[in-house]
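**Student:** Fold the following for me, if possible:
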Amino acid sequence: MYTNIFKGIFIKRYNRFLALVYVNNRLETVHIKNTSRCSEIFLPGTLCYLEKSLNPNRKTKYSLISAEKNGMLINLDSQIPNEIIYNAIVEGKILSNLKPTEIKREVKYKSSRFDISFFSENENKEYFLEVKGVSLEKNGIVAFPGSPTSRGKKHMDELVEAVKEGYGAIVVFLIQMKNVDLLIPNYNMDKDFTNALINAKKNNVLIMAYDSLVTKDNIELNKEVPVSFEEKYRNYF
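**Tutor:** I've put the predicted structure just below:
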């Protein structure tokens, strides 16, 4: 999946998109493929992996794609979850009970653009599906979002509208690491998104989560992970 991989040592983050990393025996400004805060991962001295671009005209030679936290490798590429879930549907690894056909990416609905759509032969209706990547973890529990997301709330609200108009709707959280026990909404980070997600569940939007097998040059779908909305987890993060 990834090629031309180099090991690096994280030094500091400049902003949402750029960081300073020691790689290939020199300090380099690198592109971060994840705009979440990731403050528990991006610590000075953290081992990370970078993909070197083959484009000689690119301003940054490297993109940071993964990093270790407590010995666990976490993929931080925010663009890859959509591809993973799309391929999993096409290959029949998930949602096969719905018998998906006409599987498409980047589908417009009202003022939103959902990641995936398909027609369910089993239910004889079209589905919209939104994918969210997850990298925030503590003691085997993961949470979304890692940063406030008004766009995420908008997606949840419009999935509810789609259900009311007769469509099917699904949210899939791809956890970009393995060996996690539970996914929860991150209320303290974004209560508006959390409430919108809870409302989506109440209005028959299917909420699912899967963890991943991550290596320095690959990430692949692993197993389904439970999602909890229990009040006791509200202040977990």
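**Student:** contacts, neighbours, all on C-alpha from now
**Tutor:** Fine.
**Student:** which stretches of this protein form helices?
**Tutor:** 80-90, 150-164, 191-202 (DSSP state H).
**Student:** Need these in TSV (columns: mean neighbour count and distance to N25).
**Tutor:** Output for the helices of the chain, formatted as TSV (neighbours: other CA atoms under 10 Å; distance: least, CA to CA, whole Å):
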stretch	mean neighbour count	distance to N25
helix 80-90	19	28
helix 150-164	18	39
helix 191-202	19	42
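**Student:** residues in contact with E130?
**Tutor:** For E130, the contacting residues are 114-116, 155, 170-172, by CA atoms under 8 Å, 6 or more residues apart in numbering.
**Student:** now with 6 Å?
**Tutor:** Taking CA atoms under 6 Å, 6 or more residues apart in numbering, we find E130 in contact with 114-115, 171.
**Student:** Most neighbours among those residues, which one is it?
**Tutor:** V171 (22 neighbours; other CA atoms under 10 Å).
**Student:** you'd agree F114 is up against Y127?
**Tutor:** No: counting by CA atoms under 6 Å, F114 sits too far from Y127 to count as a contact (10.2 Å).
**Student:** Tell me which residue is most central in this structure.
**Tutor:** Closest residue to the average C-alpha location of the chain: G133 at 0.6 Å, with CA atoms, centre = their mean.
**Student:** residues touching that one, list them.
**Tutor:** Per CA under 6 Å, 6+ apart, neighbours of G133: 81, 173-175.
**Student:** how deep is the residue lying closest to it once chain neighbours are set aside tucked in, by neighbour count?
**Tutor:** Leaving aside its chain neighbours, G133 sits nearest to L174 (4.9 Å; criterion: CA to CA, 6 or more residues apart in numbering). Residues lying near L174 (other CA under 10 Å) number 25.
**Student:** Quick check: the gap between L174 and S36.
**Tutor:** Noted for L174: a distance of 15 Å to S36, by CA to CA, to the nearest Å.
**Student:** can you tell me how far R37 sits from N179?
**Tutor:** Distance from R37 to N179, by CA to CA: 22 Å.
**Student:** With E126 instead?
**Tutor:** As judged by CA to CA, E126 and N179 stand 33 Å apart.
**Student:** to compare against the first, here's another:
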Amino acid sequence: MNFEGLEKAEVIKREKRFRLYVSFKGEEILTYLPNPGRLQGIIYPSATVYIRKRENEKRKTFYEAILGVQNGVLVSLNASLANKIFEENLFRFPVKIKEFRREFNYHGKRYDFLINNKILVEVKSVTLVEKGVGMFPDAPTIRGSEHLEFMKDWLFEKWVVFVVQREDAKIVKPHRDLDERFYRATQIFKRSGGIFWAFTCYVTHSGINFKEFIDVQV
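**Tutor:** Presented below is the predicted three-dimensional model:
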């Protein structure tokens, strides 16, 4: 997946979840931040971000934050990219694709993918890494917990895939101290036969690509 037209900016402040004010070419501009998480250690006053102009200039926000930096490591900020990255790398998983559906509804919940009318898949974007440990979530997620809780009733194969949008994680764990309910949901999911996957990504100013699979500890 490629990035184009990135330019360096400096964070001034974050307003609400998706609004980011940055200093860019001597001006203060409003930038769209495509991530509802807290992004601790990544988004803060004076932090470096890389932004690009949005394609649809009719919208109020003309720029979008694409990358952040933490301890010299580039971090992809767009949480929704995780699904696209998973799709691009599905060939790396031990499954022969015969049928592939996006946004499959089950128990009144919308799940990310259904593979071969059998494998129910939910993808999670990970940006929080501390001492080599990737953690999800970085903000409490009722929706994320409910998805895993309902997946226990799925009678066929089911996956939760953590896409770490940076390269420095060695393992992934549920962030129990931040979201106890999500942690419990991972235990329910695991006991019901659910399978966890995780992989890291190389992130550069020109794009983001698969690096390697890593372990998930629940």
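**Student:** Can you tell me what the residue nearest to the centre of the first structure aligns to in the second structure?
**Tutor:** Residue mapping for G133 of the first structure onto the second structure gives S125, with TM-score structural alignment as the criterion.
**Student:** Report how many residues lie close to the closest residue in space to P148 of the first structure that isn't next to it in sequence.
**Tutor:** Counting by CA to CA, 6+ apart, P148 of the first structure lies nearest to D190, which is 5.2 Å off, once chain neighbours are set aside. When neighbours are defined as other CA under 10 Å, D190 of the first structure has 18 of them.
**Student:** Need the counterpart of D190 of the first structure in the second structure.
**Tutor:** Per TM-score structural alignment, D190 of the first structure is aligned with D179.
**Student:** again with N179 of the first structure
**Tutor:** N179 of the first structure maps onto D168 in the second structure, by TM-score structural alignment.
**Student:** Its match: neighbour count?
**Tutor:** 20.
**Student:** In contact with it, which residues?
**Tutor:** G132.
**Student:** and if we set it to 8 Å?
**Tutor:** 73, 129, 132, 200.
**Student:** roughly how far apart are the residue lying farthest from the centre of the first structure and F6 of the first structure?
**Tutor:** What lies farthest from the middle of the first structure is N25; by CA atoms, centre = their mean that is 31.2 Å. Look at N25 of the first structure and F6 of the first structure: by CA to CA, they are 11 Å apart.
**Student:** what do you get for S112 of the first structure?
**Tutor:** S112 of the first structure is 37 Å from F6 of the first structure, by CA to CA.
**Student:** okay, these two: which has more neighbours?
**Tutor:** F6 (17 against 14).
**Student:** corresponding residue for the more buried one in the second structure?
**Tutor:** In the second structure, the residue paired with F6 of the first structure is E7, using TM-score structural alignment.
**Student:** Quick check, its match in contact with R52.
**Tutor:** Yes: with contacts counted by CA atoms under 8 Å, E7 of the second structure reaches R52, the gap being 6.2 Å.
**Student:** and the equivalent of K104 of the first structure over in the second structure, what is it in contact with?
**Tutor:** Under the alignment by TM-score structural alignment, K104 of the first structure pairs with R101 in the second structure. By CA under 8 Å, 6+ apart, R101 of the second structure lies in contact with 113-115.
**Student:** repeat that with 10 Å
**Tutor:** R101 of the second structure makes contact with 111-117, 120, according to CA atoms under 10 Å, 6 or more residues apart in numbering.
**Student:** same check, this time on I170 of the first structure
**Tutor:** 116-117, 127-131, 156, 159-160, 163, 200-201, 204-208.
**Student:** do the same with K52 of the first structure
**Tutor:** 2-6, 30, 60-64.
**Student:** Quick check, the match of F6 of the first structure in contact with G68.
**Tutor:** No: using CA atoms under 10 Å, E7 of the second structure makes no contact with G68, being 11.7 Å away.
**Student:** Give me the common contacts of those two.
**Tutor:** 49-51.
**Student:** mind giving me a markdown table with the residues you listed and columns for neighbour count?
**Tutor:** Compiled in a markdown table, these are given as follows (neighbours: other CA atoms under 10 Å):
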| residue | neighbour count |
| --- | --- |
| V49 | 24 |
| Y50 | 22 |
| I51 | 24 |
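**Student:** Mind putting those into JSON lines with distance to I142 of the second structure?
**Tutor:** Formatted as JSON lines, these follow (distance: CA to CA, whole Å):
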{"residue": "V49", "distance to I142 of the second structure": "29"}
{"residue": "Y50", "distance to I142 of the second structure": "30"}
{"residue": "I51", "distance to I142 of the second structure": "30"}
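**Student:** what about I219 of the first structure, neighbour count?
**Tutor:** Look at I219 of the first structure: counted by other CA under 10 Å, it has 20 neighbours.
**Student:** residues contacting the nearest residue to it once chain neighbours are set aside?
**Tutor:** Of all residues not flanking I219 of the first structure in the chain, L213 sits nearest, at 5.6 Å (CA to CA, 6+ apart). Going by CA under 10 Å, 6+ apart, L213 of the first structure touches 73-75, 175-179, 219-223.
**Student:** which position in the second structure aligns with N57 of the first structure?
**Tutor:** Checking with TM-score structural alignment, N57 of the first structure has K58 as its match.
**Student:** distance of that match from L6 of the second structure?
**Tutor:** K58 of the second structure is 20 Å from L6 of the second structure, by CA to CA.
**Student:** Which one of the two is surrounded by more residues?
**Tutor:** Neighbour comparison, K58 of the second structure and L6: the larger count goes to L6, with 17 against 8 (by other CA under 10 Å).
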